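Engineer: Quick one, structure for this:
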Amino acid sequence: MKLRSITTIGACLVAAAVCLSGCQSSGGKKADYPTKPINVIVPFSPGGGSDVLTRSMMEYLELPNDQTFVAVNVDGAAGYIGCQQAFNSANDGYTLLAHNPMDVVSYTLGGTTDVSLYTELELICGIADDFNVLVTNKQSGWTTLDEVLEYVKAHPGEVKVGNTGSMNCNMADCIRVLDALGIREDVTIVPYNGGSDNKVANMGNHVQLSVNTGADIQSAVESGDEIPLLVISDRRSQSLPDTPCTKELGYDVVTTKPRGLYAPKGTSQEQIDIISEAVKNVCENEEFQQRILDLGLEVNYVPGDELQTKIDGWVEDIKPVFEEMKKQQ
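Structural biologist: Below you'll find the model as predicted:
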């Protein structure tokens, strides 16, 4: 009888030990990923919109094993050099790319590369949206889109329109919206190297209209030096709630300018899901949302596959415009 009791007690202890071991392996064991910091290539210089967005997100990000993102600035060729570096990186989950998907599209459609980077990189998720906006300056005296259209039609060839870049999706947006408004043949498009140069040219009345991003024009709009007329989007911008968008006015030009995270092709789905879920949690933080809105962007978390489908549709819309631009080079 005594022997049986001892045996029973021993069996219970073994069972308890097995149970405890199982609990530790399922709940107490460190996750397999990430086990070290994750490098995030920001393909622009420090202080730009993509850089500030990425570093702001990092402050709220919580990853397994107390790991973090490390922003790595790789500037050059309008973001292409950093994008290419990410494309050529190992797909082990420890190199990501923070970039603007429509810029990634531009590298391919514009002829910078023969590689279809916007499909060959794995889109993890969208984080925030920017928008191209048609603006004028206070010297013009215009305050509404109708006033602009009336003047341009009465003075063909007089008005200049600034744009950020040339062989890119910004130019495609500019051309498409001018076509939709019926004034493309009545104005002259002037490309500038960057959003800042574009803004300064409009504020100085070197151009009377400009297509520029909401983030680039925010300070000038707040000061009254630039007047927003039309947001190129399927919805109004939270930063410009009083400015109509193309869709509501019946114009079929609705490409937004998302900011997202990419990984090299072949990165495991498990790793992508971990990153995506962590970013989603950041995007649900109201303090982060307000901080990004202050930058002229608006938080808009979108799963990678959903955003990729939307981008693929936009690509089909703008391909003919790129083909036209190439013929005119």
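Engineer: rest of the way, CA atoms for contacts and neighbours
Structural biologist: OK.
Engineer: now the helices for the stretch 51-200 of the chain?
Structural biologist: 80-87, 101-109, 117-120, 145-154, 169-181, 195-203 (DSSP state H, counting those that start in this stretch).
Engineer: Thr213 touches Phe131, doesn't it?
Structural biologist: Yes: counting by C-alpha atoms under 8 Å, Phe131 is a contact partner of Thr213 at 5.4 Å.
Engineer: dump the residue contacts of Asn39.
Structural biologist: Under the criterion of C-alpha atoms under 8 Å, 6 or more residues apart in numbering, the contact partners of Asn39 comprise 69-72, 94-96.
Engineer: actually Tyr192, sorry about that
Structural biologist: Counting by C-alpha under 8 Å, 6+ apart, Tyr192 has contacts 162-166, 198.
Engineer: Mind doing that once more with 10 Å?
Structural biologist: Applying C-alpha atoms under 10 Å, 6 or more residues apart in numbering to Tyr192 gives the contacts 162-166, 198-199, 201.
Engineer: what is in contact with Thr213 and Phe131 at once?
Structural biologist: Common neighbours of Thr213 and Phe131 (C-alpha under 10 Å, 6+ apart) are 231-232, 256-257, 296-297.
Engineer: ok so, going back, any idea which of the helices of the stretch 51-200 of the chain gets closest to Gly126?
Structural biologist: Checking these against Gly126 by C-alpha to C-alpha gives helix 101-109 as the closest, at 8.9 Å.
Engineer: May I see the helices of the stretch 51-200 of the chain organised as CSV, with mean neighbour count added?
Structural biologist: Formatted as CSV, the helices of the stretch 51-200 of the chain follow (neighbours: other C-alpha atoms under 10 Å):
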stretch, mean neighbour count
helix 80-87, 21
helix 101-109, 22
helix 117-120, 17
helix 145-154, 14
helix 169-181, 21
helix 195-203, 22
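Engineer: Proceed likewise with the subsequent sequence, for comparison:
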Amino acid sequence: MHRLLAAVAWAAALALASTSASAQSYPTRPITLVVPFSAGGPTDTLARILADRLGRTLGQTVVVDNTTGAAGSVGVGRVARAAPDGYTLGIGHWSTHVVNGAVYKLPYDLLNDFEPVALVASNPQLLVGKKAVAAKNLKELVAWVKDNPDKVTVGTAGVGAASHVSGVYFEQKIGGKVQFVPYRGAAPAMQDLIAGQIDIMFDQAANSIPQVRADKIKAYAVTARKRLAAAPEIPTVDEAGLPGLYISVWHGLWLPKGVSRDIVARLNAAVVEAVSDPVVREKFAALGQEIPPPAQLTPEALHAYHKAEIDLWWPLIKTAGIKVE
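Structural biologist: So this is what the prediction gives:
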């Protein structure tokens, strides 16, 4: 019995030493960063900025792989099924890691089947309107919507998209009703807003700011507690008269469940270094992205924030009956 116990202890010690050595030498080959959306979109752009900087810190190439489908759930599922060795990393955001859990039947658990690495950026929404809308500010806009139930048209990037859920939250906050007009993405919705075919929409700041600056649409407020550095002239919802309408399309990085803590820590440190780089910060700012403060860059902070967002948004989405057909 003593020999058996000694053998077991020796095997465990060898395994621990092997794991520790593996983590210390990690990475020894390229890392795949799975982007659950097409090339050229906001998430892909962020991923490529990060991949370049992470690769220099880690001493290995970080290869961006666009795995698309089902509103990002296909790519996220690929990460969930990957070997827990640290060589498959996934980027996702509010829609893929919060909203999809309420509108899809997913083959993975968003909170328990992944190892959080870091929250990397957040992009508040802008509430924007066509030029012909008479409302000069957010208070007037809210009054107009409430005086015209089910008549004011709100463009969305599709059922369950951030723009759609934001509109539902807006309805709830003001006690009014709007008419949602779904599109196959934010780009065609924005085209119709510029053309005056729809009245208002919630859109990612990075997409709307150029149109606001070109005087093609109106901006009523940013859905955040503070003004955007990229557009400081646009008031927050608190300042504009609709306090608490906070909506942010935040991005984070996750690994498959079971990756060693040492490797998670190695990647987290690389991410912290990347988002501290002035060049990366400048590129993110140009996209309307806000980088979290240092205390919110830990794996534990991402997990806590992720859970809080699920607790906030799932009841609203399910009560509103938002479903993907």
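Engineer: And the helices of the stretch 51-200 of the first structure: which comes nearest Lys319 of the first structure?
Structural biologist: So among the helices of the stretch 51-200 of the first structure, helix 101-109 is nearest, using C-alpha to C-alpha, at 7.1 Å.
Engineer: ok, Asn198 of the first structure touching Ile217?
Structural biologist: Yes: shown here, Asn198 of the first structure and Ile217 form a contact pair, counting by C-alpha atoms under 10 Å, at 9.4 Å.
Engineer: any common contacting residues for these two?
Structural biologist: 210-211.
Engineer: check contacts around the residue lying closest to Leu230 of the first structure once chain neighbours are set aside.
Structural biologist: Leaving aside its sequence neighbours, Leu230 of the first structure sits nearest to Leu134 (C-alpha to C-alpha, 6 or more residues apart in numbering; 5.1 Å). Contacts for Leu134 of the first structure (C-alpha under 10 Å, 6+ apart) come out as 145, 161-163, 174, 177-178, 209-214, 226-232, 245.
Engineer: Map Leu134 of the first structure across to the second structure for me.
Structural biologist: Alignment of Leu134 of the first structure against the second structure is given by TM-score structural alignment, with Leu127 as its counterpart.
Engineer: Check Ile175 of the first structure too.
Structural biologist: So, by TM-score structural alignment, Ile175 of the first structure is matched to Val168.
Engineer: In contact with the closest residue to its match other than its chain neighbours: list those residues for me.
Structural biologist: Once flanking residues are discounted, Val168 of the second structure sits nearest to Ala320: 7.4 Å by C-alpha to C-alpha, 6+ apart. Applying C-alpha under 10 Å, 6+ apart, we find Ala320 of the second structure in contact with 165, 168-169, 172, 314.
Engineer: ditto for Ala274 of the second structure
Structural biologist: Contacts of Ala274 of the second structure by C-alpha under 10 Å, 6+ apart are 49-57, 120, 268, 280-281.
Engineer: ok, 7 Å please
Structural biologist: Ala274 of the second structure sits next to 50, 53-54, 280 when contact means C-alpha atoms under 7 Å, 6 or more residues apart in numbering.
Engineer: rewinding a little: the residue nearest to Val168 of the second structure -> the first structure?
Structural biologist: So, by TM-score structural alignment, Ala320 of the second structure is matched to Met325.
Engineer: roughly how far apart are its match and Ile175 of the first structure?
Structural biologist: 10 Å (C-alpha to C-alpha, to the nearest Å).
Engineer: got it, and Ser21 of the first structure?
Structural biologist: For Ser21 of the first structure relative to Ile175 of the first structure (C-alpha to C-alpha), the value is 65 Å.
Engineer: Show me what Gly48 of the first structure aligns to in the second structure.
Structural biologist: Under TM-score structural alignment, Gly48 of the first structure pairs with Gly41 in the second structure.
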